[in-house]
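Participant: can you look at this prediction? I've put the sequence above it.
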Amino acid sequence: MLYFQSDYLEGCDPSILALMNQTNLDQTPGYGEDPWCDLARERIREAIGLPEAAVYFLVGGTQTNSTVIRGILRNYEGVISAETGHVCGHEGGAIEATGHKVLTLPGTDGKLSAERIEACWRAYAEDEACSHLVRPGMVYLSHPTELGSLYKKAELEAISAVCRRLGLPLFIDGARLGYGLASRESDLTLADIARLADVFYIGGTKVGALFGEAVVVPNPALLPHFFTTMKQSGAVLAKGRLLGIQFAALFDGNRYLSISAHA
């Protein structure tokens, strides 16, 4: 029988199990300081064309979203999201639990637009009582969106340009990023995502891994102490090599996109 409830009803790509079994009794340092995490980081940096990018490995999507958003925002800031965004309705108030408000905007087929982001910022900045309000501090979007729609390169370029002009870091939720990149309708590449986002993550849980998400920070200065934020959030896996092995396998050649194309 086939089930269609979600895209993580099975275990993982066989290559990951094979590599885990092959390395099972190897002894390596913990907390992501092992050779497998190092290899995975290098393969991801090569894939995005940014040798200086910071790469961190977390376990799941909600954990990743809340940890990244918490790491970026000041305590009086909120995150702009489409009203259908995953952080709004399907994360059990994880963002609000960190003390931050989700500032929702209407979307078109689940997508934000540069115009609506700028209007949101202007509404705050031009309000005489803005010092009494939650300040927009970043922008969150998903690719693909929660409704299955895809951003075009021109749309993301416009959003990225507005975010950078207004000083709003752009965070792209990539839980299903591989599906978007592998779609016949897509005109975006992984390198484009890395160029246009200030932070994004490469989803593993839904794209062939047992578990795991790889957070990429193209300019590490944006999150200089992110590992400490991860630790404080309970988001550091002691046996970090289990994440490194999986992403090293996913980024061995074209496996990540190949898996995504047949998801």
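Facilitator: Ah, there it is.

Participant: every contact and neighbour count from this point should use C-alpha atoms.
Facilitator: OK.

Participant: and the strands in the stretch 101-250 of the chain?
Facilitator: 102-105, 135-142, 170-173, 199-203, 213-217 (DSSP state E, counting those that start in this stretch).

Participant: also this one, for the comparison:
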Amino acid sequence: MYSFQNDYSEGAHPNILRALDMINYHQNNSYGLDTHSDSARELIQEVLEDYSVDIHFIAGGTLTNLTFISHILRPYEAVVSTETGHINTHETGAIEATGHKVYPVLTEDGKLTPDLIRPVLDLHENEHWVEPRLVYVSNPTEVGTVYTKEELENLYAFCKRHQLYFYIDGARLAAALAASEHTHLTFPDMPKLCDAFYIGGTKVGAMFGEALVLVNEDFKEHFRFNMKQHGAILAKGWIMGVQFEELFKDNLYVRLGQQSIERMQPLKEAFEKAGIPLLCEAPTNQIFPIFPDGLAEKINKKYLTTFQCKPDKAHTCLRFCTSWATNEEAVKDFVKDFEEMIKTE
């Protein structure tokens, strides 16, 4: 069964594997204080056009989120997230385990706006409530939608007016940047739009690893102490450094994001042709088609997908996700199989 479940089922981009093989017997300094990690940081700063940011390589997204959030918030401070936000739905209470409440906000498209955040601030008005201090968003979101540059500018301006920090989860940031006709985002925009963000590698061609970018000066001091306490400093840190060195050569990172989107297009076109509605308009490498239950069952007998929700008693919403390594022949096979399946519906 071919899998469209996620964008991290494959190993790593060949450039990364070659680079790791070439330095396999080289001796490197430990704990991310090596020449490869230093080089990767400089490459990222160059792409961001900002040499003032601090960059830390952390093995995974959940570990990045909990390490960062636990570092910047006081015990009585909370995070505002959409109800579908990764920290609210797929991190097993990792943020709450650090002592910080996640306040979920209902949305129609997985995106926060100032108008949706304002009632949270109005509700938490005194010391009898946790105090909202951080606004968390993902771009792309967990339901495949994207924030535009203008939307992020508005959110950040709102946060600054209300003494809130603004943090962007960039697990699939490459896809948001590659979908620039929708987002109007570039790498140099990112440090201007938030207090911190991370550049996801795990879902964009790396074996593992995320690059956390600290923009706000208040976050930088002693951050490695918090990393160490949370098990986020890898002894063989150069392995992540080498990977990000490769991802940030010749625009490979964004090109892999574009490739993952291109792999999705035949699936999206097949669903549109068949009149299958989507949960939300999603211009990147994740889409959420809503099928009659019988059709969803047929698909899941031959292909692996992720269950998203039941919009009603007769329909099932599935997530399809493609990656830089998604097999083009498998995509063609699915389209052919799908066209046969709908003939009997």
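Facilitator: Structure received. Only a predicted model underlies this, so the values are computations on that prediction, with no experimental measurement involved.

Participant: adding mean neighbour count and distance to Ala158 of structure 1, write the strands of the stretch 101-250 of structure 1 out as TSV.
Facilitator: Conversion of the strands of the stretch 101-250 of structure 1 to TSV gives the following (neighbours: other Cα atoms under 10 Å; distance: least, Cα to Cα, whole Å):
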stretch	mean neighbour count	distance to Ala158 of structure 1
strand 102-105	20	17
strand 135-142	24	13
strand 170-173	25	12
strand 199-203	27	16
strand 213-217	24	20
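
Participant: can you pull the contacts of Cys120 of structure 1?
Facilitator: By Cα atoms under 8 Å, 6 or more residues apart in numbering, the contact list for Cys120 of structure 1 reads Leu105.

Participant: from Met1 of structure 1, how far out is it?
Facilitator: 47 Å (Cα to Cα, to the nearest Å).

Participant: if we can go back for a sec, in a markdown table: the strands of the stretch 101-250 of structure 1, plus distance to Gly148 of structure 1.
Facilitator: Formatted as a markdown table, the strands of the stretch 101-250 of structure 1 follow (distance: least, Cα to Cα, whole Å):
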| stretch | distance to Gly148 of structure 1 |
| --- | --- |
| strand 102-105 | 18 |
| strand 135-142 | 10 |
| strand 170-173 | 13 |
| strand 199-203 | 15 |
| strand 213-217 | 20 |
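
Participant: can you say which of these is nearest to Tyr31 of structure 1?
Facilitator: Nearest to Tyr31 of structure 1, of all these, is strand 213-217, at 14.1 Å by Cα to Cα.

Participant: list the contacts of that closest one.
Facilitator: 53-61, 64, 175, 194, 198-205, 223, 247.

Participant: likewise stretch 312-320 of structure 2?
Facilitator: By Cα under 8 Å, 6+ apart, stretch 312-320 of structure 2 touches 4-6, 279, 286-293, 296, 305-311.

Participant: so of those, which ones are in strands?
Facilitator: Among the contacts of stretch 312-320 of structure 2, DSSP state E puts 286-287, 290-292, 306-311 in strands.

Participant: scan the residues you listed and report the most crowded one.
Facilitator: Gln286 (28 neighbours; other Cα atoms under 10 Å).

Participant: in this structure that residue contacts Cys321, no?
Facilitator: Yes. Gln286 of structure 2 lies in contact with Cys321 (Cα atoms under 8 Å); the separation is 4.6 Å.

Participant: mutual contacts of these two, please.
Facilitator: Met264.

Participant: now do the helices in the stretch 151-263 of structure 1.
Facilitator: 153-166, 177-182, 190-196, 226-232, 241-250, 255-261 (DSSP state H, counting those that start in this stretch).

Participant: what range in structure 2 matches the last one?
Facilitator: This means helix 255-261 of structure 1. Aligned by TM-score structural alignment, helix 255-261 of structure 1 falls on residues 252-258 of structure 2.

Participant: give me the mean deviation of the matching stretch from structure 1.
Facilitator: Compared with structure 1 after fitting, stretch 252-258 of structure 2 deviates on average by 0.6 Å (mean Cα distance after the TM-score superposition for structure 1).
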